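Participant: Next come a sequence and a model predicted from it.
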Amino acid sequence: MSGDILQIFSEFLGTLILVLLGDGVVAAVCLKKSKAEASGWIVIALGWGAAVTIAVYIAGFMGPAHINPAVTLAMAISGNISWGLVIPFILAQVAGGIVGAVLVWLTYIDHFAATEDKGAILGTFATGPAIKNHPANVITEVIGTIVLVLGLLSFSQYTFADGMTPVVVGLLIVSIGLSLGGATGYAINPARDLGPRIAHQFLPIKNKGNSDWGYSWVPIVGPMIGAVIGALLFLVMT
């Protein structure tokens, strides 16, 4: 497998694992009759941090393991990857998000059938705000993604013990989730939201409602703006 194709595949696989484990913990907490039902936000935030860590370990030996279009954009702006890889990476990431979400549905298929709360069902796929206010929600996603990008780019200035970088990245995600995630569910990743939202649209889930496409642009636009700002801030800092 050629270098570019391997890297593109790694973005697909990494995002698939990210969504499988990340949306998986949300399903475990939110769906009826799950053994982890109602275990709370801390479990979700820790689960997403672990999901990022494991996804980066699985994909990272094949490519940069961005698993996030916002990160890919930031890395292109900062000169860490070729601009020619941006669109292929993003397409692979969204596709991975779709497949990962389908696997979550298959894992919890009986629990989806037992759940009547349409919001809880959608929440296992895509993010949504605690208070719907699109301008404020965009700002939240921008701020969270700036922290993400500054963290990732700043980590490159340090030397970690061999194999420890994914753990540090996972800790960054946990921190963002616990501190900034309460307002919008901290997408900070367009593929993590768009891919599963597409899956929610076409999967035959008994009690699902609509996929809330009216909100779907927020977790796309906010993180991409945050990526640009974060990358430019890092370039100024260095």
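Facilitator: Done, it's in. Small disclaimer: the values here were computed from a predicted structure and weren't measured.

Participant: Please make it C-alpha for all contacts and neighbour counts, starting now.
Facilitator: Will do.

Participant: ranges for the helices of this structure?
Facilitator: Assigned helices in the chain, in chain order: 3-30, 41-59, 69-77, 86-107, 109-114, 118-123, 134-155, 165-180, 190-202, 218-237 (criterion: DSSP state H).

Participant: doesn't Val168 make contact with Leu152?
Facilitator: No: under the criterion of C-alpha atoms under 8 Å, Leu152 is not in contact with Val168, lying 9.3 Å apart.

Participant: neighbour-wise, which of these two wins?
Facilitator: Counted by other C-alpha atoms under 10 Å, Leu152 and Val168 do not tie: Leu152 has more neighbours, with 21 against 17.

Participant: Skipping its backbone neighbours, what lies nearest that one in space?
Facilitator: When the adjacent residues along the chain are set aside, Leu152 lies closest to Val169, with 7.1 Å between them (C-alpha to C-alpha, 6 or more residues apart in numbering).

Participant: mind listing what the one you found touches?
Facilitator: Listed by C-alpha atoms under 8 Å, 6 or more residues apart in numbering, the contact partners of Val169 are Gly49, Val52, Thr53, Leu152.

Participant: Using a markdown table, lay out the helices of the chain together with distance to Gly209.
Facilitator: As requested, the helices of the chain are arranged in a markdown table below (distance: least, C-alpha to C-alpha, whole Å):
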| stretch | distance to Gly209 |
| --- | --- |
| helix 3-30 | 16 |
| helix 41-59 | 22 |
| helix 69-77 | 27 |
| helix 86-107 | 15 |
| helix 109-114 | 12 |
| helix 118-123 | 5 |
| helix 134-155 | 20 |
| helix 165-180 | 26 |
| helix 190-202 | 9 |
| helix 218-237 | 19 |
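
Participant: Okay, one more to line up with it:
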Amino acid sequence: MGFWHIVVWELLGTAALILLGAGVVANTVLRGSLGHQGGWLLVTIGWGFAVFVGASIAAPSQAHLNPAVTIGLFTAGDLPPAQVPAYLIGQFVGAFLGAVLCWLTYKLQFDAHDEPENTLGVFATGPVHRNLPWNLVTEVIGTFVLVFWILTSPGAKVDTGGLPQFGNAALGYAAVAFVVISIGASLGGPTGYAINPARDLAPRIAYAVLPIRGKGDPDWGYAWVPVAGPLLGAVLAGLLARVLPT
């Protein structure tokens, strides 16, 4: 599979993922939106279906959509090193684009929101109790669950090009969406379950540069946690998958 083929499809899929994922948060957080105060369950379901839509769009590149998935596959020995940069470029650029599209969609709600300094959560995650080492542990565990499931779920395999063919074939990408919903509902409370470095860092950058009225600080002091935690969880999942008997 060509380098730019991977970049383009990962970009499109990840843009859709972030547009819909950040969009469901905006819908529940921003006053003046019909989904205002829709609650955590709406957010988790919305993110799960965002994964399904993004993955379906990015099917030609086998839809990693997440640097943690890419690094997990690489660590497990199931992805050629030369393809890793293409996935990462598409994911980070797509995540930035999706965040911008979310802002454009909800521009009037952002302008009217009475607590504009508290809108970072539409784009990026943050902990309920700020303790960076424990916040890191939470992100490691959540991402480990996701990546380990992808690497080991029944029927999962990797083709000769190093691309994942997800298990539970009857459900297809919906199976991954259910895993994401489960992680959000069960493990997402402490930190907002980034479980995806591109999903958090690129929209955080978008928040920093977009002309959002009265916006708050991007919280760069926390920004490394939802990057390092998912990558560490992915490496651990890949290493374990590599040594398990087949």
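Facilitator: Received it, and whenever you're ready, just let me know what you need. Nothing here was measured: the structure is a model prediction, and the numbers come from that model.

Participant: What would you report as the TM-score here?
Facilitator: TM-score for the superposed chains, counting by TM-score structural alignment, normalised by the length of the first structure: 0.95, backed by 235 aligned residues with a C-alpha RMSD of 1.4 Å.

Participant: Distance of the counterpart of the residue nearest to Leu152 of the first structure in the second structure relative to Gly54 of the second structure?
Facilitator: Applying TM-score structural alignment, one finds that Val169 of the first structure aligns to Val176 in the second structure. Val176 of the second structure sits 11 Å away from Gly54 of the second structure, going by C-alpha to C-alpha, to the nearest Å.

Participant: Same question for Leu12 of the second structure.
Facilitator: Counting by C-alpha to C-alpha, the gap from Leu12 of the second structure to Gly54 of the second structure is 8 Å.

Participant: Check Val93 of the second structure too.
Facilitator: 14 Å.

Participant: Which one of the two is surrounded by more residues?
Facilitator: Neighbours per residue (other C-alpha under 10 Å) separate Val93 of the second structure from Gly54, with Gly54 holding more: 27 against 20.

Participant: I'd guessed the more buried one sits against Gly13; true?
Facilitator: Yes: here Gly54 of the second structure reaches Gly13: they are 4.2 Å apart, a contact under C-alpha under 8 Å.

Participant: Return every residue with contacts to both of those two.
Facilitator: Ala63, Leu65.

Participant: what's the closest of the helices of the first structure to Lys208 of the first structure?
Facilitator: Closest to Lys208 of the first structure of the helices of the first structure is helix 118-123 (C-alpha to C-alpha; 5.0 Å).

Participant: how far apart are the closest one and its match in the second structure?
Facilitator: Compared with the second structure after the fit, helix 118-123 of the first structure shows a mean deviation of 2.6 Å (mean C-alpha distance after the TM-score superposition for the first structure).

Participant: Next: stretch 98-105 of the first structure.
Facilitator: Mean deviation for stretch 98-105 of the first structure: 0.3 Å (mean C-alpha distance after the TM-score superposition for the first structure).

Participant: residues in the second structure aligned with that stretch?
Facilitator: The aligned range for stretch 98-105 of the first structure is 96-103, by TM-score structural alignment.

Participant: do the same with stretch 125-145 of the first structure
Facilitator: By TM-score structural alignment, stretch 125-145 of the first structure lines up with residues 123-143 in the second structure.

Participant: What residues of the matching stretch count as buried?
Facilitator: 123-127, 135-143 (16 or more other C-alpha atoms under 10 Å).

Participant: for it, how far is the first residue from the last?
Facilitator: For stretch 123-143 of the second structure, the end-to-end distance is 19 Å (C-alpha to C-alpha).

Participant: How about residues contacting that stretch?
Facilitator: 22, 68, 99, 183, 187-196, 199-201, 203-204, 207, 222, 225-226, 228-234.

Participant: do the same with stretch 222-231 of the second structure
Facilitator: 67-68, 71, 125-126, 132, 135-140, 142-144, 194-198, 200-201.

Participant: Over in the first structure, find the residue span it aligns onto.
Facilitator: The aligned range for stretch 222-231 of the second structure is 215-224, by TM-score structural alignment.

Participant: Could you tell me which residues within the matching stretch count as buried?
Facilitator: Buried, per 16+ other C-alpha under 10 Å, within stretch 215-224 of the first structure: Tyr215, Ser216, Val218, Pro219, Ile220, Val221, Gly222, Pro223, Met224.

Participant: so stretch 64-80 of the first structure matches what in the second structure?
Facilitator: So stretch 64-80 of the first structure is aligned with residues 62-78, judged by TM-score structural alignment.

Participant: how far is the matching stretch from where the chain is centred?
Facilitator: Relative to the centre of its chain, stretch 62-78 of the second structure is centred 13 Å away, using C-alpha atoms, centre = their mean, to the nearest Å.

Participant: repeat for stretch 204-224 of the first structure
Facilitator: Counting by C-alpha atoms, centre = their mean, stretch 204-224 of the first structure comes out at 14 Å from the chain centroid.

Participant: I am finished for the moment; much appreciated.
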